[in-house]
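Asker: The following block contains a protein sequence and its predicted model.
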Amino acid sequence: MRKKGAKEIQICDKIPIPSEEQDQNNRNHGFTETQISLLIRKYPRVLLFDPESNLFPKIEFFHSKGFSTQDIAKLLSTTPEVLRRSLENKIIPSYNFLTELLKSQEKTNAAIKHLARILLYDDLQISVAPNIEALREIGVPKSNIVTFFTSRPQAFTPNADRFKEIVEEVKKMGFNPTKVMFGVAIHALRAMTKSTWEKKVEVYKSGVCLRIRFWWLLGSNHGL
């Protein structure tokens, strides 16, 4: 009669145990337990992915572009949907589009850190390029567009029609397209509902101190 203990040992022998080198490699990807838990909770399908063909190539790509281990861990744990995007067909073309626009790897990385979800858009040539062109057409300097996009990429994500409406509203308020504050106003209006914006415009016109009116209109007390 075979001993039960011998059978258990045979079964356990078939379970692959990571080598010390593999275990260290996994830990070096920089994910904390909290980040792993967040990633799985937000995107359970990640458990079905093959790390060798999905996770690791994306990590290596971001590393090659200058993202730190901590940056990558934060990006993928807060926006895990990036893992379902094709590296070759989606992530790399999006990254190249941003680099061509911003003319700098550092600025491209900064924009992605501000809005990792920009990597989830199917085609930035369709969703973002028209909004950039709309600013160029009214005389917004290229340097201002780069600065604006680097720090507030989410302002460029409305559909083209809505973005043009926002630009027109900002122009009606008297903001100069050649000044940096034109972009700040676009960002503020994009984040508000139309009714909220209209209420703020009424207060703006009411005769309160100009400086207070301006910063209140933009939803900020930064300038006070």
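Answerer: Yes, it's here. Numbering: from 1, shown residues only.

Asker: make it CA atoms for all contacts and neighbour counts henceforth
Answerer: Fine.

Asker: elements contacting the helix ranked longest in the chain?
Answerer: Longest helix in the chain by number of residues, with DSSP state H as the criterion: helix 160-172. On a contact count with 3 or more Cα pairs under 8 Å, 6 or more residues apart in numbering; DSSP states H and E, helix 160-172 meets helix 129-137, helix 180-190.

Asker: With mean neighbour count and distance to A116 as extra columns, can I get those in a markdown table?
Answerer: Shown next, in a markdown table, are the helices and strands packed on helix 160-172 (neighbours: other Cα atoms under 10 Å; distance: least, Cα to Cα, whole Å):
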| stretch | mean neighbour count | distance to A116 |
| --- | --- | --- |
| helix 129-137 | 17 | 17 |
| helix 180-190 | 20 | 17 |
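
Asker: now for these, which one comes closest to N159?
Answerer: Across these, N159 has its closest neighbour in helix 129-137 (8.1 Å, Cα to Cα).

Asker: Quick one: residues in contact with that closest one.
Answerer: By Cα atoms under 8 Å, 6 or more residues apart in numbering, the residues outside helix 129-137 that reach it are 142, 145, 156, 160, 163-164.

Asker: Return the distance of that helix from the chain's centre.
Answerer: 20 Å (Cα atoms, centre = their mean, to the nearest Å).

Asker: repeat for stretch 120-139
Answerer: With Cα atoms, centre = their mean, you get 16 Å for stretch 120-139.

Asker: In addition, the following structure is provided for comparison:
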Amino acid sequence: MILRNNLKCLRLGYSNLLSTFSSKGTRFTVGDVKPLHICLQNHLVYRYMTTTSSANQPEFTVNYLINSCGLSPEGAVLASKRFRLQSPEKADSVLAILRNYGFSETQIPKVVRSHPKIIHADPEKTLLPKLEYFGSLGASREDIVRTLATNPQVLGRSLEKAIIPYYNSLRSVLSDRDVVAVFKRCSWMFPNKNVVQNIMFVRELGMPSFCISLFIRTRLLMLNHEKLGEVMREVREMGFNLEKSVSVLAIVALGCKNSKSTLNRSRQVYMMRWGWSEDDVLLCLHEVP
């Protein structure tokens, strides 16, 4: 008797489950189940599925990114996949700090699109201290805004564990002016362990400060230290004086694959069309201050 009742319950549950996902034209009749019971059960299952689906949709986040941050609908949907905004209070404070600091209504969407989690940050404990620290480097607000609008990922790094140690290392080998130059022009390579090591390396080889100022504006600062060592050795073997700015051009030419091929083609033109010797080409280059 118990087994028969259990079997009947299983059949009833299975039939109700099928009725939930069946088409409107399909009818199931099991035992004495009434149509009203089936409709009620279908309604409850549909309500549960709809509620669950809605809870997984980031409508609030998408709407906030569009209406408050100025993102396009497509950009908002993409950005919403990287975080979920629960309430607008903290995000409103973040946007207020950015606007008060000088970020324009065209720059804010770029920042949020590139680094969506910024509006999820703590405005007083994380965002504002970073802006203030960049100001302590000697960069103006205009420079800070322009730099961070281009490379907002810097704001996603820890102030104590990444930003301060990195710039303290730069300050140990560069002037304050050059540190600001690195921030303004080279924030895209933050943080890179090779940068400080390579600056110290070329300084030990005798490169003066004004040449280093040119050197830090190149991507070669991110070269593997051993690779840069090979380039520097080749430059010196060619007879370039590291105390002259042309040595930086030679480093760039030899360190970048495309630039190196261009340099070789130019040398061939001078030598084949104008009859210059290789010594003539090098002498011309060496005469550049």
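Answerer: Noted; the coordinates are in hand. This one's a predicted model, so the numbers in the text were calculated from it and none came from an experiment.

Asker: ok, back up a step: mind putting the helices and strands packed on helix 160-172 of the first structure into CSV with distance to G66 of the first structure?
Answerer: Below are these laid out as CSV (distance: least, Cα to Cα, whole Å):
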stretch, distance to G66 of the first structure
helix 129-137, 25
helix 180-190, 28
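
Asker: Identify whichever of those helices lies nearest to C209 of the first structure.
Answerer: Across these, closest to C209 of the first structure is helix 180-190 (Cα to Cα), at 18.3 Å.

Asker: Packing partners of that closest one?
Answerer: Going by 3+ Cα pairs under 8 Å, 6+ apart, helix 180-190 of the first structure lies up against helix 142-151, helix 160-172.

Asker: and of these, who's closest to K194 of the first structure?
Answerer: helix 160-172 (9.7 Å).

Asker: Need the residues that contact the closest one.
Answerer: With Cα under 8 Å, 6+ apart, helix 160-172 of the first structure has contacts from 127-128, 130-131, 134, 156, 177, 182, 185-186, 189-190.

Asker: same deal with stretch 132-149 of the second structure?
Answerer: 101-103, 107-108, 110-111, 131, 154-155, 176-177, 179-180, 183-185, 187.

Asker: Swap in 10 Å and give it another go.
Answerer: 98, 101-104, 106-112, 114, 129-131, 150-152, 154-155, 159, 163-164, 167-168, 171, 176-177, 179-181, 183-188 (Cα atoms under 10 Å, 6 or more residues apart in numbering).

Asker: Can you select the buried ones from those residues in PyMOL?
Answerer: Here is the PyMOL command that picks out the buried ones among the contacts of stretch 132-149 of the second structure, judged by 16 or more other Cα atoms under 10 Å:
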select buried, resi 98+103+107+108+109+110+111+112+114+130+131+150+151+152+154+155+159+163+167+171+179+180+181+183+184+186+187+188
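
Asker: Just give the nearest non-adjacent residue to the counterpart of V128 of the first structure in the second structure, would you?
Answerer: Alignment note (TM-score structural alignment): V128 of the first structure maps to V195 of the second structure. Distances taken as Cα to Cα, 6 or more residues apart in numbering place L221 nearest to V195 of the second structure, at 5.0 Å, with adjacent residues excluded.

Asker: quick one on the thing from earlier: and among the helices and strands packed on helix 180-190 of the first structure, the most buried is which?
Answerer: Highest mean neighbour count of these: helix 142-151, a mean of 18 (counted as mean count of other Cα atoms under 10 Å).

Asker: picking up where we left off before, what's the mean deviation for the longest helix of the first structure versus the second structure?
Answerer: In the superposition against the second structure, helix 160-172 of the first structure averages 2.3 Å from its aligned positions (mean Cα distance after the TM-score superposition for the first structure).
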